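Engineer: Following is a predicted model, sequence given first.
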Amino acid sequence: MESRDVSTAPDLPDAAGGPDDAPLVQLVTPAGSRVTTPEAEAYRERVAHLDPAALRGLYRDMVLTRRFDDEATSLQRQGELGLFAQAKGQEAAQVGSARALATQDYVFPSYREHGVSHVRGIDPTARLRMYRGVDHGGWDPAEHNVHLYTLVIGSHVLHATGYAMGVQRDGLVGTGDPERDTAVVAYFGDGATSQGDVSEALVFAAVNNAPVVFFCQNNQWAISEPATKQARVPLYRRGSGFGVPSVRVDGNDVLACYAVMAEALERARTGGGPTFVEAFTYRMGAHTTSDDPTRYRSRAQEEYWRRRDPIDRLEALLRAEGTWDEAFAAEVAAEGEALGERLRTEVRALEAPPASTMFEHVYASPHAVVDADRSWFAEYEQSFEPADHVEGSTR
């Protein structure tokens, strides 16, 4: 399969607010109508099987992802989390692409793929263990085929490529068995494309024809640095420079993201090699809860993108096609309330583990230096008197 470029949404601006005429795959307009151009037809076939029930499922996933995001942000503001990386506004890119995954596909996320982890069934409280500082990860990667969140920018893209090369060498690509053929996906942001690790990963993936999808969520800001100061050309063209088929998709269009990812995953699983996907979206919140986006972007730009909210777009489509259900909407809202209550209760109950756990899982096998450090630390802890014996203690 060859990559395709579909120019269907010339009105989307770049991070500086100016025109951006790069080709863009779009299947649903911001107003909620289907795109019917000949260029979009091939991608439309990828989503033709999504009936009204499936579309409502996508809506539910996005709403619950946003509620998770908003609740986690509130918990951080209350001092219950040390930090949180928001994904508000990127729900369509994450949910749409994740819904195209097969069970055996393996995901390497960065640190804000909350919609992807939701779709893959990772417990919502577990996703916040790292942000509360009580765990280095929070879940078992083997249970969900989702690696732990990665904080080092771009490093996991190399990890994903190496894993994909392993999948390839294990004979899990191009067998023709849909339950066996496996693809690997690396999710990262526009800022990561400036890292050497990502360029190295593209080299390895291209020359080894690795079954990996590079899914770049271009939310237009690498913290406070706009995409226009990161690259002189649209980011999807970086993949082409390495010989990797590349495509640019409207990241606020959940159906387009599903379709583009479905094509890329099929290419990977059938032995066609890697694909670079740029999902052009917008981070409606802050980079993290330690960031103040009002210092580097305008209210006018924020309002422009609020009018292109991915959740509102799907609701508009459902209404336009007569498949919107008020009872369903109320049900999803109630699920959101229940999720919020659960997070408030369970996150506050998460306690810090014993300090000695820092010595666990450092190496896969016993290590003499780690064992010696563990023993020293145990003796050090035992050298302190119990708190209730300390003069002046109220315990």
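Structural biologist: Happy to help now that I have it.
Engineer: hey, let's count contacts and neighbours off CA atoms from now on
Structural biologist: Fine.
Engineer: Now for the residue nearest the centre of the chain: which residues touch it?
Structural biologist: Centroid-nearest residue in the chain: Glu113, 2.6 Å away (criterion: Cα atoms, centre = their mean). Taking Cα atoms under 8 Å, 6 or more residues apart in numbering, we find Glu113 in contact with Ala87, Gln94, Tyr187.
Engineer: Now flag whichever of the residues you listed is closest to Pro366.
Structural biologist: Distance to Pro366, by Cα to Cα, is smallest for Tyr187 among those, at 32.8 Å.
Engineer: element containing that closest one?
Structural biologist: strand 184-189 (DSSP states H and E).
Engineer: Just the residues contacting that strand, thanks.
Structural biologist: Contacts of strand 184-189 from elsewhere in the structure, counted by Cα under 8 Å, 6+ apart, are 105-110, 113, 154, 156-157, 160-161, 163-164, 211-219, 222.
Engineer: Please check these and keep the buried ones.
Structural biologist: Buried subset of the contacts of strand 184-189 (neighbour count, 16 or more other Cα atoms under 10 Å): 105-110, 113, 154, 156-157, 160-161, 163-164, 211-219, 222.
Engineer: Among those residues, which lie within helices?
Structural biologist: His156, Val157, Ala160, Thr161, Tyr163, Ala164 (DSSP state H).
Engineer: Check which residues of stretch 39-54 are buried.
Structural biologist: Within stretch 39-54, the residues that count as buried by 16+ other Cα under 10 Å are Glu39, Ala40, Tyr43, Arg44, Arg46, Val47.
Engineer: start to end distance for that stretch?
Structural biologist: Using Cα to Cα, to the nearest Å, the end-to-end distance of stretch 39-54 comes out at 24 Å.
Engineer: And the contacts of that stretch?
Structural biologist: Contacts of stretch 39-54 (Cα under 8 Å, 6+ apart): 6-7, 25-27, 255-256, 258-260, 262-263, 318, 323.
Engineer: Only whichever of those are buried, select them in PyMOL.
Structural biologist: To isolate the buried members of the contacts of stretch 39-54 in PyMOL, using 16+ other Cα under 10 Å:
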select buried, resi 6+7+25+26+27+255+256+258+259+260+262+263+318
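Engineer: all strands of the stretch 151-300 of the chain, in order?
Structural biologist: Secondary structure of the stretch 151-300 of the chain (DSSP state E, counting those that start in this stretch): strands at 184-189, 212-218, 221-222, 225-226, 246-250, 275-280.
Engineer: From the contact counts, what lies against the fifth one?
Structural biologist: What that stands for is strand 246-250. In terms of contacts (3 or more Cα pairs under 8 Å, 6 or more residues apart in numbering; DSSP states H and E), strand 246-250 is packed against helix 236-241, helix 254-269, strand 275-280.
Engineer: how distant is the second one from the center of its chain?
Structural biologist: The one in question is helix 254-269. Relative to the chain's own centre, helix 254-269 is displaced by 15 Å; criterion: Cα atoms, centre = their mean, to the nearest Å.
Engineer: want to compare, so here's the second one:
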Amino acid sequence: MEKTKELKQIEDQFKTFQILDEEGKVVNEKAMPKLSDEELKELMTRMVYTRIWDQRAISLNRQGRLGFYAPVAGQEASMIGSQFALEKQDWILPGYRDIPQIHYHGVPLDQAFLWSRGHFMGGQMPEGVRVMMPQIIIGAQITQTAGVAMGLKKNKEDAVAITYTGDGGASQGDFYEGMNFAGAFNSPAIFVVQNNRFAISVPVEKQSAAGTIAQKAVAAGIHGVQVDGMDILAVYAATKEARQRGLDENGPTLIETLTYRYGPHTMAGDDPTRYRTSDEDDAWEKKDPLVRFRKFLEGKKLWTEKEEEKIVEQAKEDIKAAIKKADGAPKQKVSDLISNMAEELPANLKEQLEYYKEKESK
């Protein structure tokens, strides 16, 4: 399809926002966020921790000790950088891959493992932690975010609602409806599309004729930005700005982070070698967010190999303890599932609940 001059002009407005290049060099000094040395190190700590967590989760899944799991390696900068820009009072409405964000927002590791196993306790978020249970339905969290953001505005809270989906989620009707609603009511919502190039196996170029996902914000009348999702400082800065925009009542923001998942879509039988080339994998590995940020910190004398090794070991110990705690959770019963379906059970479910309670007591 040959694009018109007017369409090209729109797409040209969405140039990729970047602060660090692949070598960890600052290429946009003006945009550098004001972060202390300790905060910079904390960003790296969380990315390293998450990479080890991802490796261990994949191993646990293969051992049959975890249920559903969606790998995150390659997307750490997008996930960690955006969550780091939030405040405790902000709401996160995650998709099924967005477990690192909700962990750093207050959800314990063992609970994340229980959610992966489908245990009802995995969805019972701790008191005071503003996180919704990870959404399995593609894009459903986007319309929910529009509603939560509207509630925050009506209550005059100093908070925003942020949600995450992949490029595939941007092909869903909920994506457009949620942004349109939030835009119409000028709600403090942030919609993050982590464009990891493939909706399971379908390349982004076959999902949409649009040159960017960020430009879809134009139709909703909201702000849109495309960010280098392998650059944690750029992701942080874009999210921080989006949060302030929402609080200032200047409307929602759509953030497209250009990133890449190094592993399969999920551990449920997906084989990325069937739809990705080794050349493509190699090209994106050179953009690895950990390698890039490590070079940046080393240039500032803020990071050493010894420090990283300590984080790796700490992550392994934490994960070992968390899976042990998850193993100790009470075995899930059918009556647990029924009783958690609704606050007020209809007659047929009450009947089933009594039946299973009696059966389980024998």
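Structural biologist: Received the coordinates, thanks. Values in this document were obtained by computation on a predicted structure and should not be read as measured data.
Engineer: Tell me how the two chains score on TM-score.
Structural biologist: Laid over one another, the chains give 0.91 as their TM-score (TM-score structural alignment, normalised by the length of structure 2), with 349 aligned residues with a Cα RMSD of 1.9 Å.
Engineer: Tell me who's in contact with Tyr282 of structure 1.
Structural biologist: Gly89, Gln90, Asn218, Asn219, Gln220, Trp305.
Engineer: 7 Å instead?
Structural biologist: Contacts of Tyr282 of structure 1 were listed using Cα atoms under 7 Å, 6 or more residues apart in numbering, and they are Gly89, Gln90, Asn219, Gln220, Trp305.
Engineer: As a markdown table, those with distance to Lys229 of structure 1 would be great.
Structural biologist: Formatted as a markdown table, the contacts of Tyr282 of structure 1 follow (distance: Cα to Cα, whole Å):
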| residue | distance to Lys229 of structure 1 |
| --- | --- |
| Gly89 | 22 |
| Gln90 | 21 |
| Asn219 | 14 |
| Gln220 | 10 |
| Trp305 | 20 |
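Engineer: wait, which of the residues you listed is closest to Arg299 of structure 1?
Structural biologist: Nearest to Arg299 of structure 1 among those, counting by Cα to Cα, is Trp305 at 10.0 Å.
Engineer: excluding its backbone neighbours, what's nearest the counterpart of the closest one in structure 2?
Structural biologist: For Trp305 of structure 1, the aligned position in structure 2 is Trp284, judged by TM-score structural alignment. Of all residues beyond its chain neighbours, the one nearest Trp284 of structure 2 is Tyr260 (6.9 Å), with distances taken as Cα to Cα, 6 or more residues apart in numbering.
Engineer: Please apply the same query to Glu71 of structure 1.
Structural biologist: Counting by Cα to Cα, 6+ apart, Glu71 of structure 1 lies nearest to Gly340, which is 5.9 Å off, once chain neighbours are set aside.
Engineer: Enumerate every residue touching that neighbour.
Structural biologist: So Gly340 of structure 1 contacts Arg67, Phe68, Glu71 (Cα under 7 Å, 6+ apart).
Engineer: Just the ones of those in helices?
Structural biologist: Judged by DSSP H, helices contain the following of those: Arg67, Phe68, Glu71.
Engineer: now the residues you listed as JSON lines including neighbour count and distance to Gly82 of structure 1?
Structural biologist: Formatted as JSON lines, these follow (neighbours: other Cα atoms under 10 Å; distance: Cα to Cα, whole Å):
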{"residue": "Arg67", "neighbour count": "19", "distance to Gly82 of structure 1": "19"}
{"residue": "Phe68", "neighbour count": "27", "distance to Gly82 of structure 1": "16"}
{"residue": "Glu71", "neighbour count": "19", "distance to Gly82 of structure 1": "14"}
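Engineer: Which single one of these is nearest to Leu314 of structure 1?
Structural biologist: Minimum distance to Leu314 of structure 1 across those is 16.5 Å, recorded for Arg67 (Cα to Cα).
Engineer: Need the counterpart of the closest one in structure 2.
Structural biologist: Using TM-score structural alignment, the equivalent of Arg67 of structure 1 in structure 2 is Ile52.
Engineer: Quick check: its match vs Thr45 of structure 2, distance?
Structural biologist: From Ile52 of structure 2 across to Thr45 of structure 2, the span is 11 Å (Cα to Cα).
Engineer: would you list every one of the helices in structure 2?
Structural biologist: 5-12, 37-62, 76-84, 99-104, 109-116, 140-154, 173-184, 217-220, 232-247, 278-285, 289-299, 305-327, 334-339, 347-361.
Engineer: Can you spell out which helices and strands pack onto the last one?
Structural biologist: Helix 347-361 of structure 2 is packed against helix 334-339, with contacts defined by 3 or more Cα pairs under 7 Å, 6 or more residues apart in numbering; DSSP states H and E.
Engineer: start and end residues in structure 1 for the helix it packs on, please.
Structural biologist: Under TM-score structural alignment, helix 334-339 of structure 2 corresponds to residues 355-360 of structure 1.
Engineer: And that stretch, how far out from the chain middle?
Structural biologist: On Cα atoms, centre = their mean, the centre of stretch 355-360 of structure 1 falls 29 Å from that of its chain.
Engineer: And for the aligned partner of Val185 of structure 1 in structure 2, nearest residue in space, chain neighbours not counted?
Structural biologist: Under the alignment (TM-score structural alignment), Val185 of structure 1 pairs with Ile162 of structure 2. When the adjacent residues along the chain are set aside, Ile162 of structure 2 lies closest to Ile190, with 4.6 Å between them (Cα to Cα, 6+ apart).
Engineer: Same question for Leu109 of structure 2.
Structural biologist: Using Cα to Cα, 6+ apart and skipping residues adjacent in sequence, the residue nearest Leu109 of structure 2 is Ala322, 5.8 Å away.
Engineer: quick one: the one you found and Val107 touch, right?
Structural biologist: No - taking Cα atoms under 7 Å as the definition, Ala322 of structure 2 is not a contact partner of Val107, at 11.9 Å.
Engineer: Tell me the counterpart of Thr145 of structure 2 in structure 1.
Structural biologist: Mapped onto structure 1 by TM-score structural alignment, Thr145 of structure 2 lines up with Ala160.
Engineer: Report whether the expected contact of that match with Phe108 is present.
Structural biologist: Yes - using Cα under 7 Å, Ala160 of structure 1 is in contact with Phe108, at 6.0 Å.
Engineer: which residues touch the aligned partner of Val370 of structure 1 in structure 2?
Structural biologist: By TM-score structural alignment, Val370 of structure 1 lines up with Leu349 in structure 2. Taking Cα under 7 Å, 6+ apart, we find Leu349 of structure 2 in contact with Ile338.
Engineer: Distance of Leu349 of structure 2 relative to Glu343 of structure 2?
Structural biologist: Going from Leu349 of structure 2 to Glu343 of structure 2 by Cα to Cα gives 12 Å.
Engineer: what does Gly229 of structure 2 give?
Structural biologist: From Gly229 of structure 2 to Glu343 of structure 2 the distance is 40 Å (Cα to Cα).
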